[in-house]
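> coords please:
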Amino acid sequence: MVVSGTVDEPVLGILDRVGHGVDLTDCGLYPPALQAAFAPLAEFIRRARLEPYRVPGPTTARARAGKSRKATAERGELKYVLVTISPDGELMVRFVMRSTEALARVRKHLPSLRSALPNLVVATVNVQPAHAAVLEGDREIVLTDSEALTMRLDGIPLRLRPQSFFQTNTEVAAGLYRQAREWVDDVGPAALWDLYCGVGGFALHCAAPGRSVTGIELSREAVAAASATADGLGLHDVRFEAGDARDVVGRLATEAPEMVIVNPPRRGIGAGLARALDESAVGHVLYSSCNATTLAADLSHMPRLRPVRGVLLDMFPQTQHYEVLLLLRRDV
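Just a heads-up that it's a prediction; the model follows:
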């Protein structure tokens, strides 16, 4: 949630085209336990005197002609409040701040927030000093004993740490992973790679006796979380590596597994990785995409890998967005 308004009347939601705050706390898509968290969070902002960060709109920009851009732009501290709820009803709350100026006040008043939200298990301050449309910074200050939120899907306790990607719609994500597991088991690969693996959703769901699974993810936080889950489940044939999934191009030529899962961001996997998969010995690719345009572009570079199964999942209800899962098989 973008934080706008004032210290005494904070607005949680988004900004409109001219920079005014739009309250989204009553959106009907939220689970009730998530929606119930917003009023205590607004009260916490007031109590801790966390001034919302001011984003200059078009009018402000014209009015500040001849003045220092930095002096006008860098007003306020609190940029976003990021709230995640687990299937078990537990919460992770991250306060994205311009600096650590208000950190002492956040710490001081955190007990009152935890009293109002007894299901709050992870709280952090993320420092994002840039005046730019960037959601989070590199520095994360954990304020609670727990550093990870347990996202329990189909009995698998995925550990979500700050700055780790997780699917927006948990119920649909569980269906996505179940479908992937069914198709992977039908293929029955002895070796499986999960590229852009995040906290290991696909890799851990698709693990099976006698199957070697390797997950590759850029975020070290996500890799640490996925590795902890695999260790806790005793999955000795599942391992995770920190790295750019696109850097496996060279490895595909010499150690290609029987099957690869890709779950890239909206930009897709790109021509380089797509061509490498097409030219490799990989027999099947399972592609999870949230952007059909980049998916189509990637498929154009993989003519030897033909779509044989597909399913559309309504990951983002009442919007134009979606998730599509596509099984590709090598055309021999």
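> C-alpha only now, for contacts and for neighbours.
Will do.
> taking the centroid of this protein, which residue is nearest it?
Computing the C-alpha centroid of the chain and ranking residues by C-alpha atoms, centre = their mean puts residue 165 first, at 2.4 Å.
> could you also give me the structure for this second sequence? I'd like to compare it with the first:
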Amino acid sequence: MQCSYFDDARCRSCTLMGMPYAAQLASKDERCHAALAEAASSVSWLGPVSGPESGFRNKAKLVVAGQPGSVTLGILDDSNRGVDLRACGLHEPGLQDLIPRVADLIDELRLDPYDVPARRGELKHVLLTRSPTGEVMLRFVLRSQRHLALLRSRLSVVTERLPEVAVISVNLQPVHQAILEGPTEIVLSESDALSMPVNGLVLHLRPNSFFQTNTAVAAALYLQAAEWVDRVQPADVLDLYCGVGGFALHAARSEGRTGRRVRGVELSPDAVASARRSAAELRERRPDVGSLVFEVGDATDSGILRSLPAGPDSLVIVNPPRRGIGPGLAAQIEDSRVGHLVYSSCNVESLARDLRALPSFVALEARLFDMFPQSSHHEVAVLLRRTTDRS
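Reported below is the predicted structural model:
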């Protein structure tokens, strides 16, 4: 991939830019093998999964700077001044086409960009998420509600200028810190969720829901987890940190065992509401799906694992933040009677630490999923089986 922003030293966010993509992929694969060499010494590595090296990002997280009527969309430089990156080649083609029109709309509406050095202004970020359907979610991150009435009054202008935008919201982030978004979300559009088709399932993303940055590679990750579930054939599946339900829905839909009980646990009420909507839609198409429930809860709550039926005929899926599941949850899994574990990680170092805390399990297979070309970021999924009975 060639990038004029990188060549001109305006943006160096892509730390692997200039390295041939095949070499990037091989380097990440070798790094993950080395990191897990001790904690998963007997693991069988499957070939890495990759997609396009450019035009893959379904999200754009853009800092707004500049002046009213002449904004920049991109990042901040070392002096906290805006660097315009509206033509960044990492974004999906549909986003590449949309971002300049969003900038023009912001200029037309005379929205006031937030000036970090001066600590004044309103519009901090623009967040875009694009579905394979071509529809887009647009979020304005504001310092206060000062522009809220203006955006509400000009909603028809937004939808006219940006017809692919299906969900529009305002997020309030009042503090002067490097925080992307705040706790308050105000939906302005009639629709409050973006439909995201993946492998024949439809996930529903509300404004603050998490979904992987790379749709094609995320779909491959879900299919890999479903293949492992099909192989294990558990009666009970517990999906911790389930988000909008991607892993749990794939596990419920997988073949070979009727009456499987699948349960997802997630801290975000909005994500759980989205997962429940997807589950209801799946049941309409697949009446043979067994029990499929989603609930709001903390994945580290000790009572959640204890509620899993006793016996080895169970599988737990974890997809935690970069910090990993940590010693507390690792100890709970180790002391449980869970038969298999699928661990999806975006940080191979915390993954290795957590696997060392699970001596009763052996890693069977692992695979790198390259969600983030041009950077050192990675996603690794591992299938583990219990070899020691803790009863």
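> can you calculate the TM-score here?
Scored against TM-score structural alignment, normalised by the length of structure 1, the superposed chains reach a TM-score of 0.92; 315 aligned residues with a C-alpha RMSD of 1.3 Å.
> so what corresponds to the residue nearest to the centre of structure 1 in structure 2?
Superposed on structure 2 with TM-score structural alignment, residue 165 of structure 1 falls opposite residue 210.
> distance of the spatially closest residue to its match that is not a sequence neighbour from residue 194 of structure 2?
In space, and not counting its chain neighbours, residue 210 of structure 2 is closest to residue 243: 6.5 Å by C-alpha to C-alpha, 6 or more residues apart in numbering. From residue 243 of structure 2 across to residue 194 of structure 2, the span is 14 Å (C-alpha to C-alpha, to the nearest Å).
> now the aligned partner of residue 251 of structure 2 in structure 1: closest residue in space, sequence neighbours ignored.
Using TM-score structural alignment as the criterion, residue 251 of structure 2 maps onto residue 206 of structure 1. Ranked by C-alpha to C-alpha, 6+ apart and with sequence neighbours excluded, the top spatial neighbour of residue 206 of structure 1 is residue 181, at 4.9 Å.
> let me know the helix or strand that that neighbour is in.
Assessed by DSSP states H and E, residue 181 of structure 1 sits inside helix 170-187.
> what lies in contact with that helix?
With C-alpha atoms under 8 Å, 6 or more residues apart in numbering as the contact definition, helix 170-187 of structure 1 has outside contacts at 86-87, 153-154, 167, 201-202, 205-206, 284, 286, 313-315, 325, 327.
> do stretch 138-147 of structure 1 as well
Residues outside stretch 138-147 of structure 1 that contact it (C-alpha under 8 Å, 6+ apart): 107, 121, 122, 123, 124, 125, 126, 127, 128, 161, 162.
> with stretch 99-117 of structure 2 instead?
Stretch 99-117 of structure 2 is contacted from outside by 64-73, 80-81, 86-87, 120-124, 143, 147, 158, 161-162, 176, using C-alpha under 8 Å, 6+ apart.
> re earlier: using ChimeraX, define a selection of the buried residues within the contacts of helix 170-187 of structure 1.
Selection of buried members from the contacts of helix 170-187 of structure 1 for ChimeraX, criterion 16 or more other C-alpha atoms under 10 Å:
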select :86,153,201,202,205,206,284,286,313,315,325,327
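> the closest residue to residue 204 of structure 2 other than its chain neighbours: what secondary structure?
Nearest non-adjacent residue to residue 204 of structure 2, counting by C-alpha to C-alpha, 6+ apart: residue 195, 4.7 Å away. Per DSSP: H, G, I helix; E, B strand; the rest coil, the local secondary structure of residue 195 of structure 2 is strand.
> wait, doesn't residue 195 of structure 2 sit right on residue 206?
No. In this structure, residue 195 of structure 2 is not within contact of residue 206 by C-alpha atoms under 8 Å, at 9.0 Å.
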